[in-house]
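# Quick check, what structure comes out for this input:
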Amino acid sequence: MTSPHIIRRIGASPRQRGSLDGNTCPDIFELSDGTFAVIGADRTEALEGKLPSDAGRSSDERIVVITRETLLQAKIDIPDA
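Reported below is the predicted structural model:
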């Protein structure tokens, strides 16, 4: 089975959102298998103990944080189905 590949960026690029270097900012991508990849700050240690009781994280998952602006600008590109 081949790994999924990036189809497209969801929302504005970091440079379009005002990043000075355009490379080290949160980002969202749609993958060829229909999943989404998120680049964000790893906040697993800080937030894991604060998850709601009905939420959990497996050993291969991390809790990442993206800016509100990143998600709001991505909204227009997220498919309804």
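# Every contact and neighbour count from this point should use C-alpha atoms.
OK.
# Residue 29: neighbouring residues, count only.
Applying other Cα atoms under 10 Å, we find 19 residues neighbouring residue 29.
# Skipping its backbone neighbours, what lies nearest it in space?
By the measure of Cα to Cα, 6 or more residues apart in numbering, the closest residue to residue 29 outside its immediate chain neighbours is residue 9, 4.4 Å from it.
# let's see this one next to it:
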Amino acid sequence: MKQRIVTISRTYGSGGRIIGQKLAEDMGVPFYDRALIDRIAEETGFSKEMIENAEMKAKNSFLYTLATSLGGTEMPELTDSH
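Alright, predicted model coming up:
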């Protein structure tokens, strides 16, 4: 089975977390959110702030690197055209 990694960029109050949780449930895959950053910080000893700052740099982010190294493919960014 191919590994599936979906990332959702969202703004505060947009309901992205609920959408992500529902999508993960429907796809039968794990859901990760800020808890993953907390776990990485705990396991590596890096500060949460350092990990969050690194994560804001999309193509240089840890999760982007992890996703593409596991066989994920880059998809074009979907934006609201309004």
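# TM-score of the superposed pair?
Once superposed, the chains reach a TM-score of 0.27 (TM-score structural alignment, normalised by the length of structure 1), with 48 aligned residues with a Cα RMSD of 4.7 Å.
# give the contact list for the residue nearest to residue 29 of structure 1.
27-30 (Cα atoms under 8 Å, 6 or more residues apart in numbering).
# Looking at those, which are in strands?
Those of the contacts of residue 9 of structure 1 mapping onto strands are 27-30, per DSSP state E.
# quick check, nearest of those residues to residue 45 of structure 1?
Among those, residue 27 lies closest to residue 45 of structure 1 (Cα to Cα), at 21.0 Å.
# May I ask you to confirm that the closest one is in contact with residue 64?
No. Shown here, residue 27 of structure 1 and residue 64 do not form a contact pair, counting by Cα atoms under 8 Å, at 11.1 Å.
# neighbour-wise, which of the two wins?
The neighbour count for residue 27 of structure 1 versus residue 64, taken as other Cα under 10 Å, is higher for residue 27 (21 against 14).
# Starting from residue 72 of structure 1, give me the distance back to the more buried one.
Separation of residue 27 of structure 1 from residue 72 of structure 1 (Cα to Cα, to the nearest Å): 12 Å.
# do the same with residue 28 of structure 1
Taking Cα to Cα as the measure, residue 28 of structure 1 falls 11 Å from residue 72 of structure 1.
# In terms of neighbours, single out the busier of these two.
For residue 28 of structure 1 versus residue 72, the count of surrounding residues by other Cα under 10 Å is larger for residue 28: 20 against 12.
# from memory the more buried one sits against residue 37, does it?
Yes. With contact defined as Cα under 8 Å, residue 28 of structure 1 reaches residue 37; the gap is 5.7 Å.
# Right, I'll call it a day here.
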